[in-house]
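Peer 1: have a look at this fold, sequence not included:
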């Protein structure tokens, strides 16, 4: 359960909440608690509102603020934590236009006065040739796709991140700045936050809209402050990997670690106030020393409580939003980010495995006091390692899941009753003795072999065997004779399966279904299944000779074997259950048994079975599309081990495989000649089938494109 949570397939809210708490605790314990003097915040504070009027201010006042900052105080760059999406209402322009129409001004006077009174124009002129980043907001609801204003130039086309675009955040609409302002500035970045819960821990550095990638306000401000270095997006893994994700964004020599969504953990320097706040009114009124802001990176934001730019963060429940951007800019310049690398999942799962080994092989042998000391020590060591990677390597690894595992495992071990364990073992032995050989049950009891009744998916092999023409035989026998006959051939079949450690699934009249790989793991399941099948054919030949002496009918069986993933476990209803297997592989095994008689062979196996049991020699039977399958499968007949076959058999096999290759290459005349030669020396139904097909295809070739397969419509 905890491994599944760690892998991200299931999210257990209680673990996530504890993980967030521990993240916040580590952050608070290790913050620098210093002030970055490279970055300042031009604050629309209560003092500024009192002196300059309520926000938003007239655009001419903003133009004056920009000119003061760049011309008088020589700042490096500025970012606006605000959007100027609409033109400023200006009654003076309306009055001027009215007076011009009345003839009170000539054209030159009118244009000069208009430029003087057009505050948007004055603001745009103040932005020209200045390193100023305007703010934009992306919308993220399919129900809100409205657009307003003009977007800045994108960072890049989404094509360069096309293989990971599904992981990135994207906008459905946007609120951007007036075209006159955006064109004057040339730079823009979004400042909308996307959060998994109420606390802001991560923010995206990039988003995309309309197949174009756009930067965040902080990212773009850092970029222009570094003289716009080249941008590079680095993905995890290599180009052949199918599970790639975005891992780094580079700004020249500056490397920013991101997660798969293009987000960063906000690198808080400390609690609120980690940057110098300058009242905007002091800038406007030149109340600061002339060199106080020289070369600084500025952010225009607000701390005034009435403007509600507050966020819940790990370092404060009412944290001023603009300082979040300042922390990110600062961390980019100082290369001070925490990173959850793409390979951390493997490390975390390996850590859980190591903890599981320690809890399984050491903890059960400790007494109560020793067990308590062991849990405390193990917890302390793991926390110390986690904190080491956090603080000195800037790497984030989960902490809650391993701690949950240690405490839950310890609790279960301490409360596990020996007598309950023994009772469970006896119950399992009794249940499994109905399914598998007694020797395996004994092995399980004595050696604690891995065994489970729980439903699960496993790579296994399944075998189906059926007596041919059994219906015709049964009609000629009395019920008593039929019962004796069935017991005579089902017993050796069962014995052959048990000899190879197989599990009998069910008897279906004259048919038997068995599987290998459960309930006890069997790495050689395919080899054991084929060995059992070959032995069944031998035993049926012996049985036929014995039946002949009793004047009983000949027993011929067909066997189908398939290997692959299947579901295994107790299945059924509340009234009756059975330990059985299900899935496409099981169905394929049944279909293969059904077509053995069509080819005149005793055993047919799937290609997976052949690959898994490579020690046997096989004859390729055909490429077929069995009922219920759209894609062709290659089927084979196992002949035995190499040392069991004579030279004549191997030579005939090589000639047959060569003829079959000619057939698949549509060389029907050449294939026909070889199949006829083989059939003349060793007649069999399989050769006859290909002779008939080649003869037909020479006259009426199969439709192109032809994959060489034959479609079976019956089971």
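Peer 2: Received it, and whenever you're ready, just let me know what you need. Just so you know, these numbers come straight off a predicted model, no measurement behind them.
Peer 1: only C-alpha atoms for contact and neighbour calcs from this point on.
Peer 2: Fine.
Peer 1: which parts of the stretch 151-300 of the chain are strands?
Peer 2: 156-157, 173-175, 187-190, 202-204, 206-209, 212-215, 231-235, 246-251, 254-257, 263-265, 275-279, 297-301 (DSSP state E, counting those that start in this stretch).
Peer 1: contacts for the longest one?
Peer 2: So the one you mean is strand 246-251. 164, 223, 228-236, 255-262, 341-342 (C-alpha atoms under 8 Å, 6 or more residues apart in numbering).
Peer 1: go again using 6 Å as the cut-off
Peer 2: Applying C-alpha atoms under 6 Å, 6 or more residues apart in numbering, the contact partners of strand 246-251 are 229-236, 256-260.
Peer 1: next one for the comparison:
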């Protein structure tokens, strides 16, 4: 029978379900396409066009440009409609395939004789003379009868004012639909502003003049169909192409998801779901435009007009028909129409297939799942590298599809998903790792010095085997008679008592930023200036040793007052060059110091038992002439196996909180100086000290030596 799932298993399942739900929510949010995401995606597509604009090819499209020079030669706008008639006549004579006006003739020509007769203050004879002249709009209409002319009409969102009549929507093109119908997906408008009926009736076609820029004002798409009130109408681009090709109908294929394509003659144009075609801008070209004044002056050869689709519009800044293009500069509105026609005639289509969002969602899910998985399971560097490769791959595929296949694939939505899927778990994992590291640090610090733990966390390379030479200070402590005490009291009570004692001692060591080298039973070894170098490690060691002694004495006194025979603590302090590092082998981390100074510090602690002192500090720590007068020389000690003596000092009162008798120290030092000089008066001097300081163990120790016939201050130890 299989064992029941553990809590860890269910926690893992819960985390997996949580991350899965999070990824699905992220996909849902991104596929809602908020405005900020659309703006960023459009910026990416714009950059693609800057890197690789459409190459201009001499297509059968020309702009009859009412440019600044034309206005200077002919006069300010609006021109009399007779000039429009001349443009139509010249275009027809040159064999133009069609002529479209990116202009709305919504009112009668005010310069026309009929309008002058109606509105000017004239005499009866003058008014009769003007009424006898031919009307400009009639001349324009008459010219249109002989050519394929498409007039533009404006559309607006607002309905007519109350009492006003909506202009009829002029539609001459037939509409053949395949699918459930295009109307629900088209951009809706309330009304049209068409040409005056006297002109509209003579035009071959009518096309809506409408640009639908994005929120940043950039025109990236041109509509081919629009909905005005309850009618589907063509745009100027689609109507002009239909007229030039001599087609009667526009064919539209749609699905429930939106419009798929618009077909005009042999040209099948992929569209957005709203019936718009994506623009791929080419650089400005002088070959694209014919100045209007030249056409009016008859200076354009017929070869430049034969079979061309002509668009009449203006690039003059004063006429304000300027738009923002994807190249980052202003483009005349008529040029936008011309570029759209160039793309259609060249069968160069940017398209964003209906299935693109589905693929992007799948790429987002797959990439985000991969990024999330590696972020949760691999090292940060590996996870970052894998996520970066995924991001580069998505961006690379997107650029490849645009560059070679003119396909718009959004790299941003999957990229954001992948980035979030990497960053969120990475941040969480970092937080959990940091939390775990703090927990380990806190837990480990109960057993190892906090400064050592901090050093290891910041320098994990220290965990490798090996060491380095470093000058350090050492404190060794030992508890007198604790073995006998453990035999005399309950073992559990003895352990509890020892732990309280060690907690206090270790806390003091850590407070002085010492490193706990080791604990052996009731003995403690403390190291300074490792792993982090401390310039004042000797001063720290002395201060720490004195505080340890005061704590130990107070602790022992407190226990003795309750009847527990808790012994005194002996301390040795020494300094020297050692090798510090990890000497625990391959299986365990054991950071410690090795070298003779460590052994010497241990022997100084042991020497207290023979000398009768509680603390011995070597000259390596204090120097031969200590700066403080509150110490006295113990002697020059020669330990077993050594030949060179080591000058050792004892702090006044062994570091206890008793008043320091500086006179007693001075008397001792005078007697010690006689002894060190091998002066025969040394014995008498110590005899006198014994009378005044008879209870002092160190005085008795030297007095006994002198009485045995020894001289000098060198004390040789025959045992370790």
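Peer 2: The structure has been received and is ready for your questions. This structure is a prediction, so every number in the text was calculated from the model and none was measured.
Peer 1: I'd assumed residue 603 of structure 2 was in a helix, is it?
Peer 2: Yes: with DSSP: H, G, I helix; E, B strand; the rest coil as the criterion, residue 603 of structure 2 is part of a helix.
Peer 1: so what's it up against?
Peer 2: Residue 603 of structure 2 makes no contacts at all, as judged by C-alpha under 6 Å, 6+ apart.
Peer 1: what does it correspond to in structure 1?
Peer 2: In structure 1, no residue is paired with residue 603 of structure 2, using TM-score structural alignment.
Peer 1: how near is residue 603 of structure 2 to residue 17 of structure 2?
Peer 2: From residue 603 of structure 2 across to residue 17 of structure 2, the span is 63 Å (C-alpha to C-alpha, to the nearest Å).
Peer 1: point to the residue nearest the middle of structure 2.
Peer 2: residue 423 (7.8 Å; C-alpha atoms, centre = their mean).
Peer 1: list the contacts for whatever residue of structure 2 lines up with residue 168 of structure 1?
Peer 2: Alignment note (TM-score structural alignment): residue 168 of structure 1 maps to residue 186 of structure 2. Residue 186 of structure 2 makes contacts with 226-227, 274, as judged by C-alpha under 6 Å, 6+ apart.
Peer 1: of these, which are reproduced in structure 1?
Peer 2: Contacts conserved in structure 1 for those, counting by both residues aligned by TM-score structural alignment, their matches' C-alpha atoms under 6 Å: residue 274.
Peer 1: of the contacts of residue 186 of structure 2 - the most surrounded one?
Peer 2: Highest neighbour count within these: residue 226, with 25 neighbours (other C-alpha atoms under 10 Å).
Peer 1: and it, what pairs with it in structure 1?
Peer 2: Checking TM-score structural alignment: residue 226 of structure 2 goes with residue 207.
Peer 1: surely its match touches residue 167?
Peer 2: No: using C-alpha atoms under 6 Å, residue 207 of structure 1 is not in contact with residue 167; the gap is 10.3 Å.
Peer 1: on that earlier part again, any idea how far residue 31 of structure 2 is from the match of residue 168 of structure 1?
Peer 2: Residue 186 of structure 2 is 21 Å from residue 31 of structure 2, by C-alpha to C-alpha.
Peer 1: again with residue 144 of structure 2
Peer 2: For residue 144 of structure 2 relative to residue 31 of structure 2 (C-alpha to C-alpha), the value is 49 Å.
Peer 1: Throw the contacts of residue 186 of structure 2 into CSV and include distance to residue 256 of structure 2, thanks.
Peer 2: Putting those into CSV (distance: C-alpha to C-alpha, whole Å) gives the following:
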residue, distance to residue 256 of structure 2
226, 17
227, 17
274, 12
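Peer 1: and which of the contacts of residue 186 of structure 2 is nearest residue 315 of structure 2?
Peer 2: residue 226 (25.3 Å; C-alpha to C-alpha).
Peer 1: check contacts around that closest one.
Peer 2: Per C-alpha under 6 Å, 6+ apart, neighbours of residue 226 of structure 2: 186-187, 232-233.
Peer 1: try it again with 10 Å
Peer 2: Listed by C-alpha atoms under 10 Å, 6 or more residues apart in numbering, the contact set of residue 226 of structure 2 reads 155, 182-183, 185-189, 207-208, 210, 232-235, 274-276.
Peer 1: try residue 407 of structure 1
Peer 2: Neighbours of residue 407 of structure 1 in contact, by C-alpha under 10 Å, 6+ apart: 375-376, 379, 413.
Peer 1: how about the longest helix along structure 2: buried residues?
Peer 2: Ranked by number of residues, the top helix in structure 2 under DSSP state H is helix 412-444. For helix 412-444 of structure 2, the neighbour count (16 or more other C-alpha atoms under 10 Å) marks 412-423, 425-426, 429, 441 as buried.
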